[in-house]
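Participant: Coordinates only, no sequence provided:
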């Protein structure tokens, strides 16, 4: 038997004696390759290490060329506004030089203030040599593991960052900062560094330094501040906007108590001092008194300037990669020149319209937000509250508050996109009847404001009278997801994105959005009805220059997007004009001018909107309460709109909206919605020439040439529809289904 035959019966093949030398040779070759690779790896690491070590050693001598004893504190930023001729003129400075800072010597700063700042910002300040290596290593680990910001800065490092203005997020800058901090502490005492820090840091609401903060928040000098007051000031620096007691007193209180706890845990105060300060914290008395020592008369920005500053900060972050803190420092320290888009006259008109409105004045608790822009995207005026503005960066009801828009959402959520897709036209017939299974309990809905239904009505009449079921039916035909895409992708509604499926349900048709929308978003959306269907992102500044005159942000080439066809815009403008002349928007018109608009009141009357436009501008107005409750007067939004738009148009030459060339007027039958034939009750509508309705044949055999026209019906019912009154249905019983029911957050629309 052959050897190969024997092998097939064994568990293992019989090895060939001649193959031993081949296997050993292969093993040696592999070993040599592995050794070579490992050697190259460690050699490469060694070379890289040499370069890194050399680079780091080259930074050992890094210093900042600044004398803490004679600081030239950064640069003043300026805001420019165009005059009547369109030329930019200086409007105000943003706390440049000493206008936002009152220097206070170290001996005049109370020990409580020094200890509070050290306790919360750098508890090992008195022990380290400028760098807290434990915190630095922890921050580096966080950077490598999560990609977050570096952090871990000591008071000395923060001071250097504030003084140099260097804000790029890089390891190189961090290394320079570390060595600069070590070298700075070789030149100056801890006391000198802490003194400078306490006079430079941002303490919110325009305050730079502890003296300005004490003046503003407590109406006293820092040397007279109590432990609790010092802790409140110290707690602001981590996030000057969010922890400013002027903006968010509750958040400041939480931060203040954290500071006090740190002071106690670090044995900087006794238990008795801690308890007394915590007791004072529960009833903190902020006076928000502007410091008179600065000599500045315009330290309080108007609502527009506040918003513009926030926009610049946001754009510095999104376009240039700044952190929020560094962007804010650029505003107040960077010597920027900001060319504002504000219309000073319009801003004054807006403030007067709110201040002098009799409806608002009759209810001191009612709040108001106003946003005004032209059709290029330029924001003309902003008012964020009906209260007198006594500080900076207050909560703004025009840009910050998300409130349910009610029926003012119908034109943009249902009617405009449906007309644009050819689903409906000006006079299409829709049923004003409850929709089966509208609510998640199986009941029909929604109701109208008067709890009555009219059966078949035209789109024009349904929108004019603000009936709810027709809007929902049109929305169903359009498709909830199509509506959601239109709102978020074409009209810039970012407040809906977080709602996801919740904001693509039937309730959206009548304003039942999950979190609410802002007046800014509503105003920007309505511009498409007055400018040929184009959407322009609102902007509050034209451009921004840095200290050297380089343009770093620019809105002058604002790009328009075509949200709807120009023909659709014309048809919608005609439809919404009837809302103002004959429907729920009566009282918002301006004599002699074409005005379009839409009212919006939620089902329990806790929010009231009016959004509309003229050939020159579009304005959005919201009225309501800080804590939502039933409004005692739902007409304030219309009256503020009418007052502001009227004052603004008094300065303009009369002009009309442009009618798209593809749109024509035609007489239609108010019963069938088709083009009128013999014997039809008639009204005039507006249609795309390529998509005209067919002729009505319902009345050809009637003897009368015309029955009561729709205009006559509208006139007789205008008294009951001109004000927004009660709810159409309860929001709490609606469902989050996107196909057959309304949102659980959906507030149905009153009018």
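Facilitator: All right, it came through fine. On a predicted model such as this, the values are computed, not experimentally measured, just so you know.
Participant: For the rest of this, base every contact and every neighbour count on C-alpha atoms.
Facilitator: Will do.
Participant: Count residues in the vicinity of residue 172, would you?
Facilitator: The number of residues packed near residue 172 is 13, by other Cα atoms under 10 Å.
Participant: From residue 596, how far off is the nearest residue to residue 595 once chain neighbours are set aside?
Facilitator: Counting by Cα to Cα, 6 or more residues apart in numbering, residue 614 is the residue found nearest to residue 595 once chain neighbours are left out, at 4.9 Å. Per Cα to Cα, to the nearest Å, residue 614 is found 7 Å from residue 596.
Participant: same thing with residue 312?
Facilitator: To residue 596, residue 312 is 32 Å away according to Cα to Cα.
Participant: which one of those two has more residues nearby?
Facilitator: Legend: neighbour count by other Cα under 10 Å for residue 312 and residue 596, higher for residue 596 (27 against 22).
Participant: burial count for the closest residue in space to the more buried one that isn't next to it in sequence?
Facilitator: Among residues not flanking residue 596 along the chain, residue 577 sits closest, at 4.1 Å (Cα to Cα, 6+ apart). Residue 577 is flanked by 23 other residues according to other Cα under 10 Å.
Participant: Pull the contacting residues for residue 577.
Facilitator: Contact analysis of residue 577 by Cα atoms under 8 Å, 6 or more residues apart in numbering lists 594, 595, 596, 597.
Participant: what do you get for residue 353?
Facilitator: 640, 643, 644.
Participant: And the strands in the stretch 451-600 of the chain?
Facilitator: Using DSSP state E, counting those that start in this stretch, the strands of the stretch 451-600 of the chain run over residues 455-458, 534-535, 541-545, 551-554, 561-562, 596-601.
Participant: hold the first one in mind and look at this next one:
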């Protein structure tokens, strides 16, 4: 301090000066302002913080306890005896739920020890854990150390999608705040035990395993309840980083963390020192490696059977019918944890698979190539697609003759595919983007077997050969094929007997006949057998009689009955792209000539209706479906029955079809066990489709043989033999009573009728005795059979010189009038004899006068109108038996004409409705 005079003066001036005082005031004011500003910032910051926090909490999802229950469970398909068939699951839905009481205490303790050691004390947030993680983060410069409780992890998994929707730090921070808030709220509502239960059923444990039960089976091949302490700690080591700590891929890394789990368990006194030492010395990873190797050798990815594929398809449809959307129904199936009780019988299925794949039934196999190629332009990335049809066209052009992508070996097919691919690459300069190469064995097969009393489908074969992919083409349920003569029963004779007052003894004349559009109907055996009963027509599969019968029934009525029998692929009326009107309501319906065809499953259900006494049941693939909580969702144990025909009609059709297998076209299907069997064969034109549909008192089954494409295949009786062998093996395997038959219902009586007219016989009538529905017995007596023999060329009365003739019969129609059955020409021609083939031994005039005065009548009653006829002298009255020209009962001879080859004229009516006569039935 300056004590000089000068210094004293200076000091005095400073004391009285205003400048220092102002400086001090400013400093104080500035300091005050700074404090106020800082305080303001703090207040604003806190307010903003509270506002932001409030905003975050306001945006917190509205969550209740149910939201924490894990979803995504595998659906189980089980046989009716409770044995599991397979499971259905998405990639994240293969968990098997296990309740807390069934979870080992050692497993719970292992997870608590490593993931949340204060779990049983905190209220959802572990404050000590958060502080510890923060301090370690500061010291290490790494804030990856987590402090989430089990409750928070559960919320993160089941509410916030594991944080996968976050793209910024702020979003992650917001989620963390909401997660902690919800953790506190949820622990007020849910017990600790339930939180552990939900958590252990939720977590991902590597190798596609969701939940601890699935993981136990995957890594140790045992149930969760059987795990040791050592094995529990392996699982508890995985969740923090399922890839890094995968015990199969990185066992060393898992072992390091497992050692930490054991130490924490020992520290928390969850295990003893002896248990700790034992677990440390356990060679647990050697066991895991052996199980992993075994699983890889057994190919863990399974391909579902055709039956399972159809269960999935039907389940999807049934869930949608109950109001679920398509997407929700699919979610239910693949992650809803359903339990489906399936109708499939594994023993029957094994028999069916074995027989249809037995090479001894089949010719040398041919392979149809399914090929697709996609090339991509290197610069523009434009793609060009090529199909197997393109490949066939290219080879045809190159070789100069028709090329077909059918091969006897894979090497041959691969070589052609590579040749085509190289040519397309050279032509375009593009690169290969995608190629599909698949060989399908030919001929193919489909088979369906039902219990007709319950509607349950017990076995299903959708194809022959190895099934290599899920949801592949199922020939039993998806292929629409022409049914041929199998349709005669359901389309013609069923409505005839049920609704048209006909019987098995109703007679039709097997004589030349033409569709209404003018095309001729041919029999598979190439000739004509004269008057035959419906029973005989069924037994020998006579085409002309079937068409005549459906004409009387009317195609519309036949169509209506087919709809009642469950057929869904028939066409009422539609216009195709060329403007042609298509309809299945026509005469060719009798022979199975259809626009689209039918499926094996649906024709089996139709035949099962007859076997079930006339009651239709929609095919059932599962009896019950339970949801994840055990509540029944779908109940098919007593499916709806719809009466389509009477018991009497069903029994009569069964009786007639029994004749088919005893001595008719289906004799190859007759059971060698003596079991009563009924059924019907079917072969379409070109031998594209070969069928046998039949049943015994226990089961109804249909078999189809043919190529996927319409290529001729003539197996003869093989279809019947395969059907018979399957059924006989089932009878033996199941120990079925072969003395059981179809009980004759009340209202069936035996009666004798005229075999030419089906009416009650008069004196001299040829007769036949058959079974009848008592309510439909004929009430009129036969007035006598009247015939006329006509020259096939002139359509006039035949002379003895006429080389080819046909005898037509006059029959009573429903109005009690005589009509000439089957004669298509002007009846005025019948007033004169043939003027083309003259009898030179007699005077023409005398012959004409003589023959115009004769009639062939066996009674004195004259028909109206009265024709001029010639009485055949050498022809005995027709019976119900074939002549010596009858063909073999199962196969057409080499002289047989094509059953239903199209004529040169389009089969159209005056309305231009296109029929499908060229697809109609053979034997």
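Facilitator: Sure thing, it's come through. It should be emphasised that the depicted structure is a prediction, and the values quoted were computed from it without experimental measurement.
Participant: Could I get the TM-score for this pair?
Facilitator: The TM-score (TM-score structural alignment, normalised by the length of the first structure) is 0.61; 513 aligned residues with a Cα RMSD of 4.0 Å.
Participant: just to revisit the earlier point, highest mean neighbour count across the strands of the stretch 451-600 of the first structure, which stretch is it?
Facilitator: Mean neighbour count (mean count of other Cα atoms under 10 Å) peaks for strand 596-601 among the strands of the stretch 451-600 of the first structure, with a mean of 32.
Participant: pretty sure residue 234 of the first structure is in contact with residue 260, am I right?
Facilitator: No - with contact defined as Cα atoms under 8 Å, residue 234 of the first structure does not count as touching residue 260 (9.9 Å).
Participant: Would you map the helices across the stretch 551-700 of the first structure?
Facilitator: Secondary structure of the stretch 551-700 of the first structure (DSSP state H, counting those that start in this stretch): helices located at 566-582, 636-649.
Participant: Likewise for the stretch 151-300 of the first structure?
Facilitator: Using DSSP H, counting those that start in this stretch, helices in the stretch 151-300 of the first structure cover 155-164, 171-187, 190-200, 210-218, 227-234, 249-265, 271-282.
Participant: what number of residues lie near the closest residue to residue 306 of the first structure other than its chain neighbours?
Facilitator: Take residue 306 of the first structure and drop its neighbours on the chain: the residue closest to it by Cα to Cα, 6+ apart is residue 393, 5.8 Å away. The number of residues packed near residue 393 of the first structure is 24, by other Cα under 10 Å.
Participant: Repeat that for the one 4 residues further on.
Facilitator: Using other Cα under 10 Å, residue 397 of the first structure has 27 other residues around it.
Participant: What lines up with it in the second structure?
Facilitator: Aligning on TM-score structural alignment places residue 397 of the first structure opposite residue 475 in the second structure.
Participant: and the lengthiest helix in the second structure, what other elements does it pack with?
Facilitator: Longest helix in the second structure, counting residues (DSSP state H): helix 19-58. Helix 19-58 of the second structure is packed against helix 169-189, with contacts defined by 3 or more Cα pairs under 8 Å, 6 or more residues apart in numbering; DSSP states H and E.
Participant: tell me the angle the helix it packs on makes with helix 19-58.
Facilitator: Interaxial angle of helix 169-189 of the second structure relative to helix 19-58 (axes from the mean of the first three to the mean of the last three Cα atoms, to 10 degrees): 60 degrees.
Participant: which residues are in contact with helix 169-189 of the second structure?
Facilitator: Applying Cα under 8 Å, 6+ apart, the external contacts of helix 169-189 of the second structure come out as 56-57, 60, 63-65, 123-125, 151-152, 155-156, 160, 163, 166.
Participant: Give the equivalent position in the second structure for residue 80 of the first structure.
Facilitator: By TM-score structural alignment, residue 80 of the first structure lines up with residue 78.
Participant: Settle this for me: that match is touching residue 308, isn't it.
Facilitator: No - using Cα under 8 Å, residue 78 of the second structure is not in contact with residue 308; the gap is 10.6 Å.
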